[in-house]
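K.L.:
sharing a model that was predicted from the sequence below.
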Amino acid sequence: MSSGTTTLADALEALVAVAEQAGLDETAARAEGEALAATVAERSRGAFVAWAEETGRTVSAEEFMLAAKRGNRFRAGPTPTMGGLALQKSEHAPAYARALGEVALAATLLGEPGPEAVGTATMATAAQLAEAPRTLSGPPSGTMPGAFDLPARQPVPGLGDEVLDQVRRAGEQVRQQLEAMRLGSSSPLGREDHPATTPSPSTTEASGSGVQTQSAEPETPAPEAPKEEEPTKTVEELLAELDALIGLKNVKAEIHRQAAVLRVEGLRKKAGLETPTITRHLVFNGNPGTGKTTVARLVAGIYRALGLLSKGQLVEVDRSELVAGYLGQTAQKTAEVVRSAEGGVLFIDEAYALSGDQYGKEAIDTLVKEMEDKRDDLVVIVAGYPLPMAIFISENPGLESRFRTTIDFADYTDEELASIFSLMAEGADYDAGEPVLTRLREILAEQQRGPSFGNARFVRNLLEAAIGHHAWRLRDVAEPNLEQLRTLDADDLVVDPNDPAGPGAAEPVPELVDIEPVDLEPVDIEPDDTTAQEES
């Protein structure tokens, strides 16, 4: 591997260094990076062992899969920290987005090579970089030339230039991993063979992290003039983002109505008028992939812009992140999650899973109490399938009195899903022409539309798989041109019949060990008297 390869351990340290520089929670940043890496490498054989080694965690497949589940939401949207930086229009947003992209890229090295990790890393990188496209400039820190780089390449406008750099390096890593396997290397990912990329000069030294500062500046630089804090996104900007989403006509109308009502409520309070208490907590009913999380993120920003929330971050959790293994611990765990969401929106996906046992009841009771204690600076959105959610809300009087507004998210039509696919591809700077969209419509027409159908999640998984196949096709092309790097083929869209979520089929990865059968001569063993007696 070239000296331009960054290991996951080094990428995580660089991410923490950026978080420290931005004054962010370093522990939370590392946890985001670890979760993102796990979800990128989730389907790479043997990845959990390498992930544990690089993160310093116990070698545990269960811990790896839990991290991957948490990181799965970062494939389609920003991490909480990245979302907060983008909402504040922070000058640190580009650096943090790049650092997350480096983590995703480094995760493609974990385990055996395969196209799935490349596709997931590409889409996850695009999701993070998309939060700060106007401020991105220049190549990612530590970018080194590789087999997928183009001499004198013309920059691709927007975030596409960054994403293509990620894809090139991922392709180069896959190529070299395969070469290492062909040469019989027992450890193609060893640190000695793959030193980390030199950190960029802007990277500061993190305490105990080993990330060194490289700067020609004196030890005591002249103090900089204080910078004016950039304004956060306005209500108009956020509602425009909402309106730009495909479909969701009823959802958009309801959010507009909520924003108008809450705006007037705020103005009346400011004028000293009596106002009825309006419940801000929401129930989102809908099947998977219908845009619930995306809308929840916009709602968090809208509520902050209206002055109803102090921060406007979105914290997304499910049952596993609220419930502990023992009674008594669940209350503490739930309270800690709520504390992290204070000032923003706590989004509980598949909230109905909290019903039915004493652990879930403890989480619900704690949640109700925390909602009351933090009612002035916390909004909770619960989401899930319509019928289970209706039962879940009705079973607890504390919840029923606090969740008065329900918004239904309808399934997308085939044409809406094709448009979503096209936008996703464009966002990652890929060209999905009409042959690709025609093939996509054929795949969609064959899918059964039950409650488990993934909607936008389904087409995102298809796109990730297509990007992986695209990288696999180019692995033997020494210097692909820009058109080759950006153009998807209809043949790249393949559905794995064994995967209902539709991530797409991958070319088979060789088994770690192929054992040839050995013919043994039969041996007759005469039983002794004791054995004969026991058998009789």
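P.N.:
Yes, it's here. These numbers were taken from a predicted model, which means no experiment stands behind them. Numbering: from 1, shown residues only.
K.L.:
hey, let's count contacts and neighbours off CA atoms from now on
P.N.:
Fine.
K.L.:
tell me if V315 really is in a helix.
P.N.:
No - the assignment for V315 is strand, going by DSSP: H, G, I helix; E, B strand; the rest coil, so no helix is present there.
K.L.:
give me the three-state assignment for the closest residue in space to it that isn't next to it in sequence.
P.N.:
Distances taken as Cα to Cα, 6 or more residues apart in numbering place L346 nearest to V315, at 5.0 Å, with adjacent residues excluded. Using three-state DSSP, the secondary structure recorded for L346 is strand.
K.L.:
contacts only, for L346.
P.N.:
Shown in contact with L346 (Cα atoms under 8 Å, 6 or more residues apart in numbering): 314-317, 338, 378-381.
K.L.:
top of those residues by neighbour count?
P.N.:
Ranked by the number of neighbours (other Cα atoms under 10 Å), those place L314 first, at 29 neighbours.
K.L.:
what's near enough to touch that one?
P.N.:
By Cα under 8 Å, 6+ apart, the contact set of L314 is 80, 83-84, 296-297, 300, 341, 344-347.
K.L.:
need those in TSV with distance to Q332, can you?
P.N.:
Written out in TSV, the entries for these read as follows (distance: Cα to Cα, whole Å):
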residue	distance to Q332
P80	21
G83	26
G84	25
A296	25
R297	25
A300	24
A341	14
G344	20
V345	19
L346	16
F347	18
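K.L.:
what's the farthest-apart pair in those residues?
P.N.:
Pairwise distances among the contacts of L314 were taken by Cα to Cα; the largest, 14.9 Å, belongs to G84 and F347.
K.L.:
more neighbours: these two, which one.
P.N.:
It is F347, of G84 and F347, that has more neighbours when counted by other Cα under 10 Å, with 26 against 21.
K.L.:
the host helix or strand of R98: what's the following helix or strand?
P.N.:
Under DSSP states H and E, the secondary-structure element containing R98 is helix 93-107. Of the helices and strands lying after helix 93-107 in sequence (DSSP H and E), the nearest is helix 115-129.
K.L.:
leaving out chain neighbours, which residue sits closest to D25?
P.N.:
For D25, the nearest residue in space outside its immediate sequence neighbours is A19; the separation is 6.7 Å by Cα to Cα, 6+ apart.
K.L.:
what of A68?
P.N.:
Nearest residue to A68, sequence neighbours excluded (Cα to Cα, 6+ apart): T39, at 4.0 Å.
K.L.:
and whichever strand or helix holds the one you found, which residues are buried?
P.N.:
Secondary structure assigned from DSSP H and E places T39 in helix 26-40. By neighbour count with 16 or more other Cα atoms under 10 Å, helix 26-40 contains the buried residues 26, 29-40.
K.L.:
next up, a structure to set beside the first:
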Amino acid sequence: MNTAVTLGEALAALTTLATAAGLDPRVARAEGEALAATVAEPSPGAYLDWCAETGHSSAEDFTTAASRGRRYRVAQTPTMASLAMAGSADAAAYAHALSDVALAGSLLGEENARSIGNAATAAAAQLGAPGQASPRQSTPAREHVPGVADHFLQHVLEQSRIVRDKLAALEGTPLLHDPSVLEHTSDSGTAPTTGEPAPVQTAPAPPSSTPVEPAATAPPVKTVEELLAELDELVGLTDVKAEIHRQAAVLRVEGLRAEAGLEGLTITRHLIFNGNPGTGKTTVARLVAGIYRALGLLSKGQLVEVDRSELVAGYLGQTAMKTSDVIKSALGGVLFIDEAYSLAGDQYGQEAIDTLVKEMEDHRGDLVVIVAGYPLPMAVFIGQNPGLESRFRTEIDFPDYTDDELVEIFEVMASDAQYDASEGVLARLRDLLAKVERGPSFGNARYVRNVLEAAIGRHAWRLRETDAPTLQQLRELQPDDLAAPPVVVEPFEDTPEEQS
């Protein structure tokens, strides 16, 4: 009988797969450590177990990793996304390894229902949206882990079964770069009924003893019409949708004019997204990347999400190199800088801005930059730098969601995670929304995502003494499962994916 995989074992398996797939194993391990930390963050004492399993030595290392990893609860890690976009035969196995890391993270520290919800959503995020359900497969039984209560392990195993069902569904279906549930539960916050656009979608085969040849050709790139239809399916954001439609129309006509030999004004494609957390900025940025690619304005159409910490180094001179490396990874696609205003005010951030402006000019034909953040700080940030002001002429405002829109987003999140939300559950959510204080720090869709993750944990706790729960019991959330999440100030993550 197999034992539950420890975090150390899961990370070792992850780095082995990364090496076999031609990825940097150090980067893969760092992403895995961050994923496990963000899953385990709510559990008392988790940092001690995390340090023991990873070789780190301080609570600060744990909290830094957890902050970095929050985006992985709602979106694939960069290495996972690169495998998915390339249609790598290693993609399914790597997603499986990341889901094991998430599940191992939920076993760190003392039992905590919230960690279960984090593990469930994080594991599913790495797998993406399999599309069509496949026949359920049983998961081999695992021996109990010393010190972990039976009910806790039982629920983790149930989540593992769901994860493996999704893996089974990958055969013959795309492994999406932008997972539907979790991308939309992120700070970008939008919850459409279909997955986000993947610049390249392929169907990686499950691992086997026989080497699998990569696909000879990539599947067709989504058309502008298909991507705009996905945009229109997002909850709310009426004015945002209208502006993206307008931008697409203008750029299409300019492309046709250029093909006809007509001269025209150079249209700046870089964008400013103004809005509070969880209002859909990252989700829309991904669609914009796909639209620009479909229009022939970008060669790849990937989205690279960063914040200040991923652009600024600890010493002057190093920041320019670090920023240049990030921009290099975004060439052919969109570089999305969240909380971009945080770059202003010191010489390190200024070095990053100067490098960004130069690289935008050098690669203006195959790079689009979207900067995002709170409205007022963004206006000050752009206005203080002439190099930015001349390049960012289009602003799009993302309003906060209404209660009705947040309830609709919650319904989609729960359904995509294979949970049922009754009218009683939705009524309970409305009560929570009516009482929560609204302001710049309110998380919008991130808030309801946190409510759902906590509800998943309470659902597991409620079933702790049920030996053989029915399918209905496994899916059914109850009003008492919902409670206001603790107030947590989350930086750029998750992005989310937290996200913008």
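P.N.:
Done, it's in. On a predicted model such as this, the values are computed, not experimentally measured, just so you know.
K.L.:
superposed, what's their TM-score?
P.N.:
In this superposition the chains share a TM-score of 0.80, using TM-score structural alignment, normalised by the length of structure 2; 443 aligned residues with a Cα RMSD of 3.2 Å.
K.L.:
circling back to that earlier point, elements contacting the helix or strand following the helix holding T39 of structure 1?
P.N.:
Following helix 26-40 of structure 1 in sequence order, the next helix or strand is helix 47-55 (DSSP H and E). Other elements packing on helix 47-55 of structure 1 under the criterion 3 or more Cα pairs under 8 Å, 6 or more residues apart in numbering; DSSP states H and E are helix 8-21, helix 26-40, helix 61-71.
K.L.:
tell me what the last one is packed against?
P.N.:
The contact analysis (3+ Cα pairs under 8 Å, 6+ apart) places helix 61-71 of structure 1 against helix 26-40, helix 47-55.
K.L.:
at 6 Å what do you get?
P.N.:
helix 26-40 (3 or more Cα pairs under 6 Å, 6 or more residues apart in numbering; DSSP states H and E).
K.L.:
identify the residue of structure 2 aligned to Q258 of structure 1.
P.N.:
Per TM-score structural alignment, the equivalent position to Q258 of structure 1 in structure 2 is Q247.
K.L.:
same check, this time on M371 of structure 1
P.N.:
Following TM-score structural alignment, the counterpart assigned to M371 of structure 1 within structure 2 is M360.
K.L.:
regarding that match, what is its secondary structure?
P.N.:
Relying on three-state DSSP, one would call M360 of structure 2 helix.
K.L.:
residue contacts, the residue lying closest to it once chain neighbours are set aside?
P.N.:
Setting aside the residues directly before and after it, M360 of structure 2 is nearest to L367 in space (Cα to Cα, 6+ apart), at 6.8 Å. Listed by Cα atoms under 6 Å, 6 or more residues apart in numbering, the contact set of L367 of structure 2 reads 331-333.
K.L.:
nearest to F442 of structure 2 among these?
P.N.:
Ranking those by separation from F442 of structure 2, with Cα to Cα as the measure, puts G333 on top at 30.2 Å.
K.L.:
trace that closest one over to structure 1, please.
P.N.:
Residue correspondence to structure 1 (TM-score structural alignment): G333 of structure 2 is matched to G344.
K.L.:
right, and its match touches V315 too?
P.N.:
No - the criterion here is Cα atoms under 6 Å, and G344 of structure 1 misses it with V315 at 7.7 Å.
K.L.:
what is the burial count for the closest residue to E143 of structure 2 other than its chain neighbours?
P.N.:
Nearest in space to E143 of structure 2, with sequence neighbours left out and distances taken as Cα to Cα, 6+ apart, is T3 at 4.7 Å. When counting by other Cα under 10 Å, one arrives at 10 neighbours for T3 of structure 2.
K.L.:
equivalent analysis for M65 of structure 1, please.
P.N.:
16.
K.L.:
run a quick neighbour tally on G8 of structure 2.
P.N.:
G8 of structure 2: 18 surrounding residues under other Cα under 10 Å.
K.L.:
and V101 of structure 2, by the same measure?
P.N.:
31.
K.L.:
what does P231 of structure 1 give?
P.N.:
11.
K.L.:
that one matches what in structure 2?
P.N.:
Under the alignment (TM-score structural alignment), P231 of structure 1 maps onto P220.
K.L.:
so when I look at its match, I'm seeing a helix, right?
P.N.:
No - judged by three-state DSSP, P220 of structure 2 forms no part of a helix; its state is coil.
K.L.:
ok, now which ones touch it?
P.N.:
P220 of structure 2 sits next to no residue when contact means Cα under 6 Å, 6+ apart.
K.L.:
ok so, going back, A170 of structure 1 is nearest to which of the helices and strands packed on helix 47-55 of structure 1?
P.N.:
Closest approach to A170 of structure 1 among these is made by helix 26-40 (11.9 Å; Cα to Cα).
K.L.:
the closest one against structure 2, how far on average?
P.N.:
In the superposition against structure 2, helix 26-40 of structure 1 averages 2.6 Å from its aligned positions (mean Cα distance after the TM-score superposition for structure 1).
K.L.:
what's that helix packed up against?
P.N.:
Contact here means 3+ Cα pairs under 6 Å, 6+ apart; on that basis helix 26-40 of structure 1 packs against helix 61-71, helix 115-129.
K.L.:
tell me the angle it makes with helix 8-21.
P.N.:
Angle, helix 26-40 of structure 1 to helix 8-21, by axes from the mean of the first three to the mean of the last three Cα atoms, to 10 degrees: 140 degrees.
K.L.:
show residues contacting helix 26-40 of structure 1.
P.N.:
For helix 26-40 of structure 1, contacts defined as Cα under 6 Å, 6+ apart pick out 16, 19, 67-68, 70-72, 104, 107, 117, 120-121.
K.L.:
what's the farthest-apart pair in those?
P.N.:
Greatest spatial distance among these (Cα to Cα): A19 and A117, at 25.1 Å.
K.L.:
the more surrounded of the two?
P.N.:
Here A19 of structure 1 and A117 are compared on neighbour count by other Cα under 10 Å; more neighbours surround A117, at 30 against 24.
K.L.:
so that one touches T108, yeah?
P.N.:
Yes - under the criterion of Cα under 6 Å, A117 of structure 1 lies in contact with T108, with a separation of 5.3 Å.
K.L.:
and the stretch of helix or strand F381 of structure 2 belongs to, which stretch of structure 1?
P.N.:
Taking DSSP H and E as the definition, F381 of structure 2 sits inside helix 375-383. Residue correspondence for helix 375-383 of structure 2 in structure 1, counting by TM-score structural alignment: residues 386-394.
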